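*Asks:* after the sequence you'll find the predicted model.
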Amino acid sequence: MKKEEFKNRTAWDKVLLARATNRPTSLEYINNIFDDFIELHGDRCFGDDASIVAGIGVLNKMPVTIIAQQKGKNTKENILRNFGMPKAEGYRKALRIMKQAEKFKRPVICFVDTPGAFCGVEAEERGQGEAIAKNLLEMSNLKTPIISIVIGEGGSGGALGIAVADEVWMMENSIYSILSPEGFASILYKDSKKAKKAAEDMKITADNLFEFGIIDKIIEEPIEETHMDLESMCNDIRMHLHESIEKLKTKPIQMLLNDRYDKFRKMGEVQE
């Protein structure tokens, strides 16, 4: 593919790329960016949600906490990971590990890749809405640096539940939106087949969201598909993470929290 064609992909092209089964998953990034990753399990309340991977790793000799939404590569893996759609216990596990990070002064790095939080009966029975809302509240006040990276799909509150951060980044061919283009088209146009139009109108690409100030950085992807050059991508992300965390660590905690608060307040302002 020529560079011009690569750069001129439509919003719908990027939706398809973000959902591609051969796109790197969170665990592939984790295993290639961090050393000595140790996964931690359970929410200490109900059980363990395999769609959320959480644990401790080392970034350039610095201990960090890692929270990630994990999809599968095939049907068996997707069933295990619930197609990357976390339940209430997944968000509670994420919060438990983040509070641990705060206690031990470890930076938190989140990888976002979900079509949305699971909307099944069992998730509602176990307090899905409350679990996500509590994450938003607690992450707003978490006394340690947080960076969240959208690596594939960033769908609705399911994504935001681990994306309240000091810096939010997106991979070049990822998407971040209030709901799927199909859902948007069904509601607004009364026709889910108009998803391509919806994808353009929703402004869900990294370029759109960087322009609006919703995200802080776009991680460029190679002209070839990302899965063809994972090592190069991970080296790039590792470098950016190290630089940004070192910068965030120099801020006094109250300034860090105030800046985080201001960042998300500005997102809610109506642009004239």
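*Replies:* Okay, I see it. Residues are numbered from 1 along each chain as shown.
*Asks:* C-alpha from now on. contacts and neighbour counts both.
*Replies:* Fine.
*Asks:* if I pick the nearest residue to Ser51 once chain neighbours are set aside, what's in contact with it?
*Replies:* In space, Ser51 comes closest to Arg81 once its chain neighbours are excluded; the distance is 4.3 Å by CA to CA, 6 or more residues apart in numbering. Contacts for Arg81 were tallied using CA atoms under 8 Å, 6 or more residues apart in numbering; they are Asp49, Ala50, Ser51, Ile52, Gln70, Lys71, Gly72.
*Asks:* quickly note the distance from the second one to Lys87.
*Replies:* The reference is to Ala50. For Ala50, the distance to Lys87 under the criterion CA to CA, to the nearest Å works out to 9 Å.
*Asks:* put this next to the previous one:
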Amino acid sequence: MSEPKSDRPTTEPSSYLDFEKPLAEIEGKARELRAMARQNEGVDMEDEAKALDAKAATMLRDLYKSLTPWRKCQVARHPDRPHCRDYIDALFQEFTPLAGDRNFADDLAVMGGLARFNDQPVMVIGHEKGNDTKSRIERNFGMARPEGYRKAVRLMEMADKFNLPVITIVDTPGAYPGKGAEERGQSEAIARSTEKCLQIGVPLVSVVIGEGGSGGAVAFATANRVAMMEHSVYSVITPEGCASILWKDSEKMREAAEAMRLTAQNLLDLGVIDRIIPEPLGGAHRDRKASYDAVGKAIGTMLGEVTGHSRDKLIKDRRGKFLSMGSKGLAA
């Protein structure tokens, strides 16, 4: 599988972020020129369109050369960004979804089941945000309720029983904070899921593909190996939430994002994650195949690093990893 190195995006997004508006104008003009040429036979505007393509490519490189933490948050939340279901469809074979927590309900914000990865039987579990208005509402925008975490615990127990590696795909702004979720024991369910991650004696690897929000993300990402995509974020709270608490002003989210050290690059320095997965220029949504290939390669590498270890070693290493977390960055 190849690294996503191409400068030209293979697909243009259906929507643009605030800081991408100048880019949207140029790419829009190139599309308009090509549409005019198709409608008027004998009119050739390809040279003009290609000149705009080159200008757009240069602008895209400049925009993504040094993204601020807040802009990385925006990219991580891009509506066109591939989600858990997309990665499962692209990287796993024979996926058989397993539903319900055997207690209350099935939470569609969490999906999981048996599958094959590189012809190896595995258990895959992840947050799913949905890709249109209907599915986003059904999936609760990736914000899991207690039954979602209890479903994850059930699937991890099954994987442990049958000696199956567990792969988790993290993409959530955080666990759902609604009244019903709290009444059904949201914090306890998150804690049980985190505890189960620490207890299972099989390889557990995790990838943050977009947002890794608070305990809702940690409940899946307490793993032997954790990777983050280049423009993903992972933090104890959203920048808006942090700004509301510290400054009583959610508009200070840029300052909060800067202070929180939530980017993949920050967290690698702190020892919170183990590797960064490169993204195509302009974000994962601009070249989905390259993104799938890069994530698949990272998962394969991480599984290879821990496969064959004894049950006791997997558990010990996982616990040691989290006990020592942050010491690298503090010492520096």
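*Replies:* All right, it came through fine. Since this is a predicted model, take the numbers as computed values, not measurements.
*Asks:* could the contacts of Arg81 of the first structure go into TSV alongside secondary structure, distance to Asp191 of the first structure and neighbour count?
*Replies:* Formatted as TSV, these follow (DSSP: H, G, I helix; E, B strand; the rest coil; distance: CA to CA, whole Å; neighbours: other CA atoms under 10 Å):
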residue	secondary structure	distance to Asp191 of the first structure	neighbour count
Asp49	coil	34	23
Ala50	coil	34	25
Ser51	coil	30	28
Ile52	strand	33	28
Gln70	coil	30	27
Lys71	coil	28	28
Gly72	coil	29	21
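*Asks:* closest to Gly268 of the first structure out of those?
*Replies:* The shortest approach to Gly268 of the first structure among those belongs to Ile52, at 27.5 Å (CA to CA).
*Asks:* Leu268 of the second structure maps to what in the first structure?
*Replies:* Following TM-score structural alignment, the counterpart assigned to Leu268 of the second structure within the first structure is Phe210.
*Asks:* count of neighbours near that match?
*Replies:* Applying other CA atoms under 10 Å, we find 16 other residues in the vicinity of Phe210 of the first structure.
*Asks:* ok, so what distance separates it from Phe184 of the first structure?
*Replies:* With distances taken as CA to CA, Phe210 of the first structure is found 21 Å from Phe184 of the first structure.
*Asks:* then Ser26 of the first structure?
*Replies:* 26 Å.
*Asks:* cool, Ala117 of the first structure as well?
*Replies:* For Ala117 of the first structure, the distance to Phe184 of the first structure (CA to CA) stands at 16 Å.
*Asks:* same check, this time on Met267 of the first structure
*Replies:* Distance of Met267 of the first structure to Phe184 of the first structure, given as CA to CA: 20 Å.
*Asks:* the two - which one has more neighbours?
*Replies:* Phe184 (22 against 13).
*Asks:* the more buried one and Lys196 touch, don't they?
*Replies:* No. Taking CA atoms under 8 Å as the contact criterion, Phe184 of the first structure and Lys196 are not neighbours in contact, 10.5 Å apart.
*Asks:* aligned counterpart of the residue nearest to Ser51 of the first structure in the second structure, please.
*Replies:* In the second structure, the residue matched to Arg81 of the first structure (TM-score structural alignment) is Arg139.
*Asks:* swap in Asn60 of the first structure?
*Replies:* Taking TM-score structural alignment as the alignment basis, one finds that Asn60 of the first structure is matched in the second structure by Asn118.
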